[in-house]
Structures are given as C-alpha cells and as structure tokens.
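Novice: Next come a sequence and a model predicted from it.
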Amino acid sequence: MNEMFECTWCGEQQAYRSSGPVHWELPDGSQAIEISGTPQVFCKSCGIVFTEEAVTIEIEDQLMLIDTKQLNDKVSYGELMKIERKLKRNYFRFD
C-alpha cells in the first residue's frame, strides 16, 4: 500500500501518491490535450485529487520547450517527458 502523508488541503494523514489523467491547454492556446499517468496526490479523507506544483512546472516547461504541433490529443506523462526539447530550458521562468 502507498505511504500516507498529510494532505495539503484538509491536514489529515490520508493523502498518498497516485497517477491519473490530467487535461492541459497547450501554451499557444490551440488545443487541450489529455496527459495520462500523471503523478498526482489523492486524499482519502477529503477526496481531493491534485497535481503537485513541481509536476505542474515540469509539464508546463516541457510543453514550452517541445514542438507541440507533433502531439496527439492524448499522450502519456512518460512519453511527454521523453520528447526532445527545442531549447534547453524555459527562459521565461525566472526562479
């Protein structure tokens, strides 16, 4: 079984890591895609399912750095992260 930890939203020790689909709008706004197998957090207590900020940043950066015109409507998280980048880093992220 997955190790439980404190939920960011309700504070109960009922959260665990899981994965599932998310829907994401491409940076140019041309379409939304489904990304399956995305790392998520699920809380048994409050029922929330969310993507942690680090994963969100990782997805946003990858979508900024690849040729999104080659993407289908659905892609797995693993496949998305393996796509070759056109740039080395997201120069719009200043942190």
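Specialist: Looks like it came in fine.

Novice: all contacts plus neighbour counts: C-alpha atoms, from now on.
Specialist: Will do.

Novice: ok, and for the lengthiest helix in the chain, which residues are buried?
Specialist: Longest helix in the chain by number of residues (criterion: DSSP state H): helix 53-65. By neighbour count on 16 or more other CA atoms under 10 Å, the buried set for helix 53-65 is 56, 59-65.

Novice: tell me which element D28 falls in.
Specialist: Assigned by DSSP states H and E, D28 belongs to no helix or strand.

Novice: quick one, helices of this protein?
Specialist: 53-65, 77-82.

Novice: List of residues touching the last one?
Specialist: This means helix 77-82. 35-38, 59, 62 (CA atoms under 8 Å, 6 or more residues apart in numbering).

Novice: take a look at this one as well, against the first:
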Amino acid sequence: MDLNCEWCGGKAFEGEGTVYWELPDGSRAIEITATPTVICKECEMAYQSDNVTKEIEDQLFLVDKKKIGSSISFKELMELPRLLKRNYFDFSS
C-alpha cells in the first residue's frame, strides 16, 4: 500500500518507532516501544496515524496504569486486560 506523508505529501512507509506518552491522569509519562509509525522518505518525519493514536489513548484510559512500568512495547500495552470494555467517555463515534 502506497502511503503519502501527512506533512509534506512525499512517499512514506510503515515502520516502528518509540514514542513517549503522558498517562491520562497526568501522573507520569511512559515510553512505548515498537509503536506502528509512518516514516517519510523525503522529509524524514516519523509520526503515528490517527488510528494508532486513538488505540493508545483508549488503551491507556482503560487499563490499570499501575501495571505499566516506565517502558512498555506497543504489543504488550495492547494486550493488557481492560477494566472496562470500551471508553464510555469517547463521544466521537
């Protein structure tokens, strides 16, 4: 699948990267490794798609944050058990 960079419009590809995310309660930030990332071949911008951003934010809102250390992989984060089935405070859908 051909991707275009949302920043410059150039050719981009899917890869992985490390991101730093503040927990929803603002208590601390965590490192999330191996996060799906869009990487531009032209401007070299690396960013997460809106879908990945929503997945991370929803999951961080729905899991027991005490089970997350200072660093976690994207896969491990997504596999943590949820306290609720979905984010009942998200009215965007």
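Specialist: Structure received. Small disclaimer: the values here were computed from a predicted structure and weren't measured.

Novice: What span of structure 1 is stretch 30-38 of structure 2 aligned with?
Specialist: Counting by TM-score structural alignment, stretch 30-38 of structure 2 falls onto residues 33-41 of structure 1.

Novice: Flag every buried residue along that stretch.
Specialist: Quick answer for stretch 33-41 of structure 1 (16+ other CA under 10 Å): 34-41.

Novice: and what of stretch 67-75 of structure 1?
Specialist: For stretch 67-75 of structure 1, burial by neighbour count (16+ other CA under 10 Å) applies to 68, 75.

Novice: Compute the first-to-last residue distance for that stretch.
Specialist: 14 Å (CA to CA, to the nearest Å).

Novice: quick one on the thing from earlier: and the helices of structure 1: which comes nearest A15 of structure 1?
Specialist: Nearest of the helices of structure 1 to A15 of structure 1, taken as CA to CA: helix 53-65 at 15.7 Å.

Novice: mean shift between that closest one and structure 2?
Specialist: For helix 53-65 of structure 1, the mean distance to aligned residues of structure 2 following superposition is 0.4 Å (mean CA distance after the TM-score superposition for structure 1).

Novice: can you name the residues of structure 2 that that helix overlays?
Specialist: Under TM-score structural alignment, helix 53-65 of structure 1 corresponds to residues 50-62 of structure 2.
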